[in-house]
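1. make a model of this:
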Amino acid sequence: MSYRAEYIWMDGTQPTAKLRSKTKILADGAELPIWGFDGSSTNQAEGHASDCVLKPVFSCTDPIRGGDDVLVLCEVLNTDMTPHASNSRVALREVAEKFYAQEPIFGIEQEYTFFKNSRPLGFPESGFPPPQGHYYCGVGADEIFGREIVDQHLDNCLKAGLGVSGINAEVMPGQWEFQVGPLSPLEVADQLWVARWLLYRTAEDFGVSATLDPKPAKGDWNGAGAHTNFSTKAMRESYDAIIEACEALGRDDKPLRHIKNYGIGVESRLTGAHETAPWSEFSYGVSNRGASVRIPWQVEVDRKGYIEDRRPNANVDPYVVTRLIIDTCCTALEKADLV
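-> I've put the predicted structure just below:
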């Protein structure tokens, strides 16, 4: 007997990496080995030295093929077993280990948009649908487009054992969201990448594509983000730690440093309209979806909890956003003796 292992990795496409995958047939009971691929075809190597290495780092049940088959998320290495330049996971691992004692956890809200041919799902062949306002968490064939794909994607994520905590229709037609977490930094990032792969693969069966474009429809339509919820042990126990984390994100060069790494096209989404703060200004506030960072109202009431960084784009690298938030907030909490 044998089983199929779908090896998944992030390529070297710039400015936003694409997901790639291929299938390895393994003998029943065999361990997941390292594997190779042609990096010259994925923007990760030159043709004269094209070999790159796939190192398994996370695996789960393959909900599409079923049986004993698995999905295998991989880091990309050079042939000397050093991290490839496109490998952003290794930097997160170092920072997560450094601040492990602070117990950082994340929940990421992944927004995305379905497209049929060249238009968002639900948009007429010419012109535009009625203005947004009633699509969010809506019901009915005149308001909701793609629910059968969304439900199948959710089923696939749950069968795979991923930590998906919810789904909902978003503000624009054909736009949806799923949430991953709360989980530790590496867990949330690994599982978000696999959930993204499952999104693309599930939509493929319906003849529909899914995009993480932060502004999929120009004009008076909401963009797509990846709102990132974050807390440490201290933040889950102290409102002082909540405020210090917010202050740290707005201190010195941190706002610009984060924005530059929160996904390409962030300026087109963070305009100050459509539930966003301007990309060039940092702010935080209680229950304020027009702020860079939101403190949920219940957190203020309870005087403890978590914060939501609303700036990351839908196309953000979860390894990068989690690393930046941990580094900024946990360093500040440590210096302020709030750990």
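2. contacts, neighbours, all on C-alpha from now
-> OK.
3. which helix or strand contains the nearest residue to F114 once chain neighbours are set aside?
-> Distance criterion C-alpha to C-alpha, 6 or more residues apart in numbering; nearest residue to F114, sequence neighbours excluded, is A210 at 4.5 Å. Here A210, judged by DSSP states H and E, is contained in strand 209-211.
4. wait, a helix at L54?
-> No - under the criterion used here (DSSP: H, G, I helix; E, B strand; the rest coil), L54 is strand, not part of a helix.
5. I144: what secondary structure?
-> Going by three-state DSSP: I144 is coil.
6. run a quick neighbour tally on it.
-> 22 (other C-alpha atoms under 10 Å).
7. so where do the strands sit in the chain?
-> 2-10, 19-27, 35-38, 51-61, 70-77, 105-116, 119-120, 164-169, 175-183, 209-211, 226-231, 284-286, 293-295, 307-309 (DSSP state E).
8. distance to G133 and mean neighbour count added to these, as JSON lines?
-> Below are these laid out as JSON lines (distance: least, C-alpha to C-alpha, whole Å; neighbours: other C-alpha atoms under 10 Å):
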{"stretch": "strand 2-10", "distance to G133": "35", "mean neighbour count": "20"}
{"stretch": "strand 19-27", "distance to G133": "33", "mean neighbour count": "14"}
{"stretch": "strand 35-38", "distance to G133": "46", "mean neighbour count": "16"}
{"stretch": "strand 51-61", "distance to G133": "38", "mean neighbour count": "19"}
{"stretch": "strand 70-77", "distance to G133": "38", "mean neighbour count": "24"}
{"stretch": "strand 105-116", "distance to G133": "16", "mean neighbour count": "24"}
{"stretch": "strand 119-120", "distance to G133": "16", "mean neighbour count": "20"}
{"stretch": "strand 164-169", "distance to G133": "12", "mean neighbour count": "18"}
{"stretch": "strand 175-183", "distance to G133": "13", "mean neighbour count": "22"}
{"stretch": "strand 209-211", "distance to G133": "21", "mean neighbour count": "21"}
{"stretch": "strand 226-231", "distance to G133": "20", "mean neighbour count": "25"}
{"stretch": "strand 284-286", "distance to G133": "23", "mean neighbour count": "18"}
{"stretch": "strand 293-295", "distance to G133": "22", "mean neighbour count": "25"}
{"stretch": "strand 307-309", "distance to G133": "23", "mean neighbour count": "23"}
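9. here's the other one to compare against:
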Amino acid sequence: MAACAASSAAVAGSAFAGATSCRAERRNAGKASLALRNGLLSGTSSLGSCLPNELGNSYGSLRVSSSKTRHARLVTFALIAQKAEYIWMDGQEGKKGIRFNEMRSKTKVIPRPLPAGSTNFPEWSFDGSSTGQAEGNNSDCILKPVYSCPDPIRGDHHVLVLCEVLTPDGKPHQTNTRRPIADLLSEDVLEQETLFGFEQEYTMFAKSGHPYGWPEAGYPPAPQGPFYCGVGLEAVYGRPLVEAHLDACVKAGLKISGINAEVMPGQWEFQIGPAGPLETGDHVMIARWLLHRLSEDFGIICTFEPKPMQGDWNGAGAHTNYSTKDMREEGGMAAIKAAIEKLSKKHKEHISAYGIGNERRLTGKHETASIDTFKSGVADRGASIRIPLPVSLAGKGYLEDRRPAANVDPAKFRNSEGAAENQSRHPEVTFPVAKPECPATL
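-> Model prediction:
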């Protein structure tokens, strides 16, 4: 990708060299191309002062002396203008069938690039009547940028911009589940230094609607078992997409901590974390968008459906690791057990926020506890809350909530652990606040 940028910059330099007038503009354009090649496109650079007048001064009246000069200026603009992909959620995960997800996005061109990581991108609007978020007679909804990162697909200085959805009067839309988390993070909550991780399982389907890699008629050559963390053509389906997604997440700067093939063939997972409350949810949603976007290029449909195949096949979950400072310190097992006790009293309430269709997955079989039962145990994958064996041996660490479905909203499911843990300080907090899972390194 960097080679493409350098090649494009060389084209710009060549075009300017061919111009026979406006020597000062040629010098400025040369500086702009050099700045681009050296990666100086950031909100704090002086690149704007290196541009020809019409580019450096809000694109004022053009002073053109030849067609070559016009072409050169257009090339320079194309190199410098930034593509910002605005991403948001329509709040309908699991409501549109397994072929559709809740991610929406559109591209805004930013004439004066901003650095990845900035939240100073302009607010934008979209047609909420086409996403199920507004009525046709008052359809505008507002996109408020809250997180940005490098765009690993477009490369160069382009960015992905995660947005909250606001109503026309600037209030959080009912599908905006991120804002309540931000409002919850008071000083005493932040003092707990909560960390989260997220195991995002997903299933690949072919365009035909059949699980990807499965025979067109029938089932794989063996029952589930040989496929988990497998290797080889007979065991693993769809690895090229998985590797492309991992690379994209790394290049975007997301806190992705691993990938593996799952128990059902054609099913995979990636892990995000450890990270803080807002960071975890933001990274999960960008990682989900990247998965769906790259799936387009591979001709694959990825779904977070909790039970994509009926019968003796595992469902897809979003197991959640949760840890506070008290849990990670010596004697932390007491804090872990106290949190589990509080979680047990809110089981039904948490289940209601843990994903649509989760009752098809939480049957008491296929490494799940029954949806009507709450139980915990050490190294028990059939428990609602699992204490990993290394945590039990160390007497400190974290707990794993195995109840959330793969299609859970990583914001709405904020952290049942966090809500329970902070109940004594915030008695009014009764909603689930669960967040994602990571490997056993939390």
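10. what's the mean deviation for the strand holding A210 of structure 1 versus structure 2?
-> Taken over the aligned residues, the distance from strand 209-211 of structure 1 to structure 2 averages 0.5 Å (mean C-alpha distance after the TM-score superposition for structure 1).
11. distance between that strand and the chain's centre?
-> Strand 209-211 of structure 1 has its C-alpha centroid displaced from the chain centroid by 14 Å (C-alpha atoms, centre = their mean, to the nearest Å).
12. the alignment partner in structure 1 of G136 of structure 2 and F37 of structure 1, how far apart?
-> Taking TM-score structural alignment, G136 of structure 2 has G47 as its aligned residue in structure 1. Distance of G47 of structure 1 to F37 of structure 1, given as C-alpha to C-alpha, to the nearest Å: 12 Å.
13. and R328 of structure 2, what pairs with it in structure 1?
-> Under TM-score structural alignment, R328 of structure 2 pairs with R236 in structure 1.
14. find the nearest non-adjacent residue to that match, please.
-> G305 (4.3 Å).
15. any idea how far the residue nearest to T271 of structure 1 when sequence neighbours are not counted lies from A245 of structure 1?
-> Closest residue in space to T271 of structure 1, ignoring its immediate chain neighbours: P278 at 4.7 Å, by C-alpha to C-alpha, 6+ apart. P278 of structure 1 is 20 Å from A245 of structure 1, where distance means C-alpha to C-alpha.
16. between the two ends of stretch 200-220 of structure 1, how far is it?
-> Start-to-end, stretch 200-220 of structure 1 (C-alpha to C-alpha) is 26 Å.
17. swap that for stretch 47-55 of structure 1, sorry
-> 21 Å.
18. which residues of structure 2 does the strand holding A210 of structure 1 align to?
-> The aligned range for strand 209-211 of structure 1 is 301-303, by TM-score structural alignment.
19. count the neighbours of A222 of structure 2 for me.
-> 11.
20. if I look at it, how far off is N260 of structure 2?
-> 19 Å.
21. just L290 of structure 2 next, same as before
-> With C-alpha to C-alpha as the criterion, L290 of structure 2 and N260 of structure 2 are 17 Å apart.
22. what do you get for C149 of structure 2?
-> 24 Å.
23. now S129 of structure 2
-> 38 Å.
24. residues contacting V286 of structure 1?
-> Contacts for V286 of structure 1 (C-alpha atoms under 8 Å, 6 or more residues apart in numbering) come out as R294, I295, P296, W297, E300.
25. counterpart of W313 of structure 2 over in structure 1?
-> Checking TM-score structural alignment: W313 of structure 2 goes with W221.
26. do the same with L162 of structure 2
-> By TM-score structural alignment, L162 of structure 2 lines up with L73.
27. thought its match was touching W35?
-> No - look at L73 of structure 1 against W35 with C-alpha atoms under 8 Å: they stay out of range, at 11.9 Å.
28. what do these two both touch?
-> Common neighbours of L73 of structure 1 and W35 (C-alpha under 8 Å, 6+ apart) do not exist.
29. and the residue of structure 2 sitting at the aligned position of S59 of structure 1, how close does it get to D409 of structure 2?
-> Alignment note (TM-score structural alignment): S59 of structure 1 maps to S148 of structure 2. In this view, S148 of structure 2 and D409 of structure 2 are 19 Å apart by C-alpha to C-alpha.
30. do N260 of structure 2 as well
-> According to C-alpha to C-alpha, N260 of structure 2 stands 22 Å off from D409 of structure 2.
31. what of P152 of structure 2?
-> 24 Å.
32. also T69 of structure 2?
-> Applying C-alpha to C-alpha to T69 of structure 2 and D409 of structure 2 gives a distance of 51 Å.
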